[in-house]
Each structure stands twice: as structure tokens, then as C-alpha cells.
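**Q** next comes the sequence, and after it the predicted model I'd like to discuss.
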Amino acid sequence: MIVEIVGGADERPEARVVDTDDLSTLRLALGQVTDEEADRALRDAGLGRMEDADTGSLDAAALRAAAEPDADVADWAQRWDRMVETARDRGWVSEDGATLRVHVESAAGA
């Protein structure tokens, strides 16, 4: 699953959740936006925030609510749970389980 922050010079950057059926990975992909624009887009969408240039913090419940309606696989909920458990095992889930830490990458190829 990918949370993309995209927008051109004349557009206001926006956050969108794509590849919702691929729960083997979760990443935050930034298009041609600044870290501040990415942070604002995440906050405006209710999906999370930027921690720094390399890391984002995503609201787990909001991400699930945004992604699940677009899912096309019957066992999506089980796949989601496995993804969160894997993230927890790697230390990428907050203690209260509310947020998921994700790596930031360029969306130039997206």
C-alpha cells in the first residue's frame, strides 16, 4: 500500500491511498512537494503527519478507513492485520497502536 502526496506547481498537493490490495509493504511516496507541503496534505486528509524528511507517521484507523473501500481481495482485513503485526514486530507501530511509522520515498516513478 502506498500513501502518495502528489501535486504540480499550480495544484494544491493532496494525499491519496493507492495499491490498497498490496499489504506486503506500506510506504509514503512524495511527488514534487516539499516536506511542509507533504505534512499539510497528510494532516488535511486526516491521514497523519511528517516526522522528518525520511519518516512519516500515519493514523492507522484513518488509513484503514481510506483503503478498505477500494480493496478487491476477499481476505483484505486479515492481510491488514498481518501487515500491522509485522510492523509492530519491527517497532513501527506506536505503543497505543494508533499510528504506523513509514519510510518516505520519491513518487517520481509512480
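**A** Alright, I've got the coordinates. Keep in mind the model is a prediction, meaning the values are calculated, not measured.

**Q** please make it C-alpha for all contacts and neighbour counts, starting now.
**A** Will do.

**Q** ok, residue 25 - contacts?
**A** 1, 2, 83 (Cα atoms under 8 Å, 6 or more residues apart in numbering).

**Q** now with 10 Å?
**A** Residues in contact with residue 25, defined by Cα atoms under 10 Å, 6 or more residues apart in numbering, are 1, 2, 19, 83, 86, 87, 102.

**Q** what about the helices in the chain?
**A** All helices of the chain, identified by DSSP state H, fall at 35-45, 60-67, 76-89.

**Q** what comes up buried for the lengthiest strand in the chain?
**A** Taking DSSP state E as the assignment, the strand of the chain that covers the most residues is strand 99-106. Taking 16 or more other Cα atoms under 10 Å as the neighbour-count basis, strand 99-106 is seen to contain the buried residues 99, 100, 101, 102, 104.

**Q** in this structure the third one contacts residue 26, no?
**A** What it means is residue 101. Yes: the pair residue 101 and residue 26 qualifies as a contact (Cα atoms under 10 Å) at a distance of 9.2 Å.

**Q** A further structure is provided below for comparison with the first:
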Amino acid sequence: MIVEVVTGADERPEARVVDVDDLGRLHLALGAVTDEEAAEALERSGLGRLRDADTAVLDVAALRAAAEPRASAENWSTRWDAMIGGARGKGWLSADGATLQVHVESAAGA
């Protein structure tokens, strides 16, 4: 699963969740946007916030709400729980389970 921030139709950066059935990976991909634009788009979408140039913190409930309706895998919910459990085991999930730390990658070359 990828949360990406790209320039939208109105040239205003927007955050969206893509590859929702791929729960073996999760990161934030930035298109041709500045860190400030990315931070604003993430916060505006309710998906999370940019911690620094390399790390974002995503809202687990908002991420699931954005992804689950578009999921097509029958076992998506089970795989989601496994992804969140794996993140907890690696120390990427907050103590209360509300937020998830993810790596930031550039999508410009993708």
C-alpha cells in the first residue's frame, strides 16, 4: 500500500491511497511536491503528517477508511491486521495503535 502525495487536477497537491491490496509494504511516496506541500496535503486529507524529510506518521483509522472500501482481496482485513501487527513488532506503531510511522520515498523517478 502506498500513500502518495502528487499534484492534483487543480495543480493543488493531494494525498491518496493506492495499491490498497498490497499489504506487504507501506510507505509515503512524494511526487513533484515540496515538503511543505506534502505536509499540507497529508494534514488536509486527514491521513497523517510529515515528521521530517524521511519519515511520516499516518493515522491508522484514516488509512484503513481510505483503503478498505477499494480493496478487492477477500482476506484483506486479515492481511491488514497482520500488517499492523508486524508494524507493532518493529516499533513503528504508536503505543495506543493510532498512528504508524512510515518511510518517505520520492515517486518522481517511479
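**A** Arrived safely, thanks for sending. The shown structure was predicted, so the numbers you read here are calculated from the model rather than taken from an experiment.

**Q** any idea what the TM-score comes out to?
**A** Structural agreement between the two chains, given as a TM-score (TM-score structural alignment, normalised by the length of structure 1), stands at 0.96; 109 aligned residues with a Cα RMSD of 1.1 Å.

**Q** overlap in contacts, residue 101 and residue 26 of structure 1.
**A** Here residue 101 of structure 1 and residue 26 share the contacting residues residue 87, scored by Cα under 10 Å, 6+ apart.

**Q** about what we covered before: return the member of the contacts of residue 25 of structure 1 nearest to residue 93 of structure 1.
**A** Of all the contacts of residue 25 of structure 1, the one with the least separation from residue 93 of structure 1 (Cα to Cα) is residue 87, at 6.0 Å.

**Q** who's in contact with the residue nearest to the closest one when sequence neighbours are not counted?
**A** Closest residue in space to residue 87 of structure 1, ignoring its immediate chain neighbours: residue 93 at 6.0 Å, by Cα to Cα, 6 or more residues apart in numbering. By Cα under 10 Å, 6+ apart, the residues touching residue 93 of structure 1 are 57, 58, 60, 84, 85, 86, 87, 99, 100, 101, 102.

**Q** now residue 56 of structure 1
**A** Listed by Cα under 10 Å, 6+ apart, the contact set of residue 56 of structure 1 reads 27-29, 38-39, 42, 48-50, 99-104.

**Q** quick check: the aligned residue for it in structure 2?
**A** When the two structures are superposed using TM-score structural alignment, residue 56 of structure 1 falls opposite residue 56 in structure 2.

**Q** in space, what's closest to that match - neighbours in sequence excluded?
**A** Across the structure, with Cα to Cα, 6+ apart as the measure, the residue nearest residue 56 of structure 2 apart from its sequence neighbours is residue 50 (4.3 Å).

**Q** what number of residues lie near the one you found?
**A** The burial count assigned to residue 50 of structure 2 is 22, neighbours taken as other Cα atoms under 10 Å.
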